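Chemist: Give me the fold of what follows.
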Amino acid sequence: MDDATAAAAYAHWRDVPTRWSDNDVYGHVNNAVYYAYMDSVINDWLIARGGLDIHAGAAIGLCVESHCAYHAPAAYPETLRVGLRVGHLGRSSVRYELALRRDGTPLADGWFVHVFVDRATRRPVPVTGPLRGALEELVVR
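Modeler: Below is the predicted model of the structure:
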């Protein structure tokens, strides 16, 4: 997949700089940190575009599934591009699909599934309003 095709396959791209603390003893970004990059890009979108109130909102998104396939290493200092799209938007759940790239080189691909639940009861709630609108912006057809 060329850069233009890859860029069009994701609705949102964000630059994520690696940090000194991201490297492990093998000299590359530790595998768990890729999940942190993906989770941060998702939640930044939900907060900024969807109005998600992570501290006091009635609904919160809980990760119920995640996956990452690693293709090439990254290291500090680098700036990675993280692509985000929605692969499936249900009544109370969403599957985010992500791509981590460096200068067009695939580093990793992954997904997260969030189920939105009531903060107090932890029971699923419908995704509605600005949050649903923000998620619909990420659906690539």
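
Chemist: C-alpha only now, for contacts and for neighbours.
Modeler: Will do.

Chemist: all strands of the chain, in order?
Modeler: Taking DSSP state E as the criterion, the chain carries its strands at 12-17, 59-70, 79-89, 93-102, 105-118.

Chemist: Among these, which comes closest to Pro124?
Modeler: strand 105-118 (4.1 Å; Cα to Cα).

Chemist: hmm, who's touching that closest one?
Modeler: 34, 58-74, 92-101, 123-127 (Cα atoms under 8 Å, 6 or more residues apart in numbering).

Chemist: And for stretch 88-98?
Modeler: With Cα under 8 Å, 6+ apart as the criterion, stretch 88-98 contacts 10, 38, 42, 82-87, 109-117, 124-127, 135-136, 139.

Chemist: can you rerun that using 6 Å?
Modeler: 83-87, 109-116, 125-127 (Cα atoms under 6 Å, 6 or more residues apart in numbering).

Chemist: how many other residues sit next to Asp3?
Modeler: 13 (other Cα atoms under 10 Å).

Chemist: One more, please, to line up against the first structure:
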Amino acid sequence: MDQSLTRADFLHHSTLDTRWMDNDAYGHVNNVVYYSYFDTAVNRWLIEHGLLDVAHSPAIGLVIETGCRYFAPLTFPDRITAGLRVSKLGTSSVRYEIALFRNDEDQASAAGHFVHVYVGRDSRRPVPIPAATRQALTALQVTP
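Modeler: Reported below is the predicted structural model:
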């Protein structure tokens, strides 16, 4: 993913607020916090669509890979819009792409990816993505 990404490149948007503690000694959001924003955007979408019950879902998505490219700093008290889309949907895995937009800016400040592999809650072995989840993820899917 590159710096030319705009809000229009994403099929779902959610708002996140930076927190005072997100800033580091250099006066901007620390790089590790971006991964927390990614995690929040993905899991919020799953929960809001009734696809994840954190305590009871028989199949859960475990993160196996993440990555991020940074283009412009975020800082407290920015309001962030997280753009979300699906770039790959396999049998038991899904690759989300997320971009973070600062305040009302249209260009991404950061862009990354987040891969879930679905596993049985108890077995921790790969399982097919549940049918309802697959159907919802298909609506977020973009062609490469």
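
Chemist: how many degrees apart are the longest helix seen in the first structure and strand 12-17 in direction?
Modeler: If you go by DSSP state H, the first structure has its longest helix at helix 31-48. Here helix 31-48 of the first structure points in a direction 130 degrees away from that of strand 12-17 (axes from the mean of the first three to the mean of the last three Cα atoms, to 10 degrees).

Chemist: what does helix 31-48 of the first structure contact?
Modeler: Contacts for helix 31-48 of the first structure (Cα under 6 Å, 6+ apart): Leu52.

Chemist: Against the second structure, what's the mean shift for that helix, could you check?
Modeler: Mean deviation of helix 31-48 of the first structure relative to the second structure after superposition (mean Cα distance after the TM-score superposition for the first structure): 0.6 Å.

Chemist: Mind listing what's buried along that helix?
Modeler: Asn31, Tyr34, Tyr35, Tyr37, Met38, Asp39, Val41, Ile42, Trp45, Leu46 (16 or more other Cα atoms under 10 Å).

Chemist: hang on, the earlier thing: only the buried subset of the contacts of strand 105-118 of the first structure, as a PyMOL command please.
Modeler: Listed next is the PyMOL selection for buried residues among the contacts of strand 105-118 of the first structure, using 16+ other Cα under 10 Å:
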select buried, resi 34+59+60+61+62+68+74+92+93+94+95+96+97+98+99+100+101+124+125+127
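
Chemist: still on that earlier bit, most neighbours among the contacts of stretch 88-98 of the first structure, which one is it?
Modeler: Result: Leu84 is most packed of the contacts of stretch 88-98 of the first structure (other Cα under 10 Å), 26 neighbours.

Chemist: Identify the residues contacting it.
Modeler: Leu84 of the first structure neighbours (Cα under 6 Å, 6+ apart): Tyr10, His12, Glu97, Leu98.
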